[in-house]
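**Student:** structural data only, the sequence is not supplied:
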């Protein structure tokens, strides 16, 4: 969604099983807000992060 002076972003992520989902979501939210503001040159009103999938770690 975009207004004239700000944007709201929706981001869907997949996390690895065993990670702290809240920690991942907080980091994603901060990084997306920072980069989007720099790229778009506008204020980021909100970044909505939703976890779409939890995956097992790849075996080495």
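**Tutor:** Alright, I've got the coordinates. Because the structure is a prediction, the values reported are computed rather than measured.
**Student:** C-alpha only now, for contacts and for neighbours.
**Tutor:** Will do.
**Student:** how about the strands of the protein, start to end?
**Tutor:** Ranges of strands in the chain, per DSSP state E, are 6-16, 43-55.
**Student:** so what touches the longest one?
**Tutor:** Residues external to strand 43-55 that are found in contact with it (C-alpha atoms under 8 Å, 6 or more residues apart in numbering): 5-17, 25, 28-29, 32-33, 36-37.
**Student:** switch to 6 Å and redo it
**Tutor:** By C-alpha atoms under 6 Å, 6 or more residues apart in numbering, the residues outside strand 43-55 that reach it are 6-17, 29, 33, 37.
**Student:** quick one: which two of those are the most distant?
**Tutor:** Every pair in the contacts of strand 43-55 was compared (C-alpha to C-alpha); the two farthest apart turn out to be 6 and 17, at 34.2 Å.
**Student:** please compare the first structure with the one that follows:
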């Protein structure tokens, strides 16, 4: 099966404590955090992959931009 690459817009917000919170507007509830910008991006990539995996297992449509 060929590998599919999906792209999603993410919103990154700097927290008062210096870390970052990242959300994916197209994927409700898909949110993550990180101490640095790079860490937050790595974590949201993992969260997106998990979201897509669960949606597939539940036979739910996976939103695409």
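**Tutor:** Thanks, I have it. Keep in mind it's a predicted model, so treat the numbers as computed, not measured.
**Student:** now what about the TM-score between them?
**Tutor:** TM-score for the superposed chains, counting by TM-score structural alignment, normalised by the length of structure 1: 0.45, backed by 38 aligned residues with a C-alpha RMSD of 2.4 Å.
**Student:** buried ones among the contacts of strand 43-55 of structure 1?
**Tutor:** 7, 9, 15, 29, 33, 37 (16 or more other C-alpha atoms under 10 Å).
**Student:** any chance of the residues you listed in CSV, plus distance to residue 49 of structure 1?
**Tutor:** Shown next, in CSV, are these (distance: C-alpha to C-alpha, whole Å):
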residue, distance to residue 49 of structure 1
7, 14
9, 8
15, 12
29, 7
33, 11
37, 16
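**Student:** what is the neighbour count of residue 52 of structure 1?
**Tutor:** Counted with other C-alpha atoms under 10 Å, the burial measure for residue 52 of structure 1 works out to 11 neighbours.
**Student:** how near is it to residue 35 of structure 1?
**Tutor:** 22 Å (C-alpha to C-alpha, to the nearest Å).
**Student:** shouldn't residue 33 of structure 2 be in contact with residue 23?
**Tutor:** No. Contact between residue 33 of structure 2 and residue 23 fails when scored by C-alpha atoms under 6 Å: they sit 8.8 Å apart.
**Student:** what are the ranges of the helices in structure 2?
**Tutor:** Secondary structure of structure 2 (DSSP state H): helices at 37-57.
**Student:** who are the contact partners of residue 32 of structure 2?
**Tutor:** 21, 22, 44.
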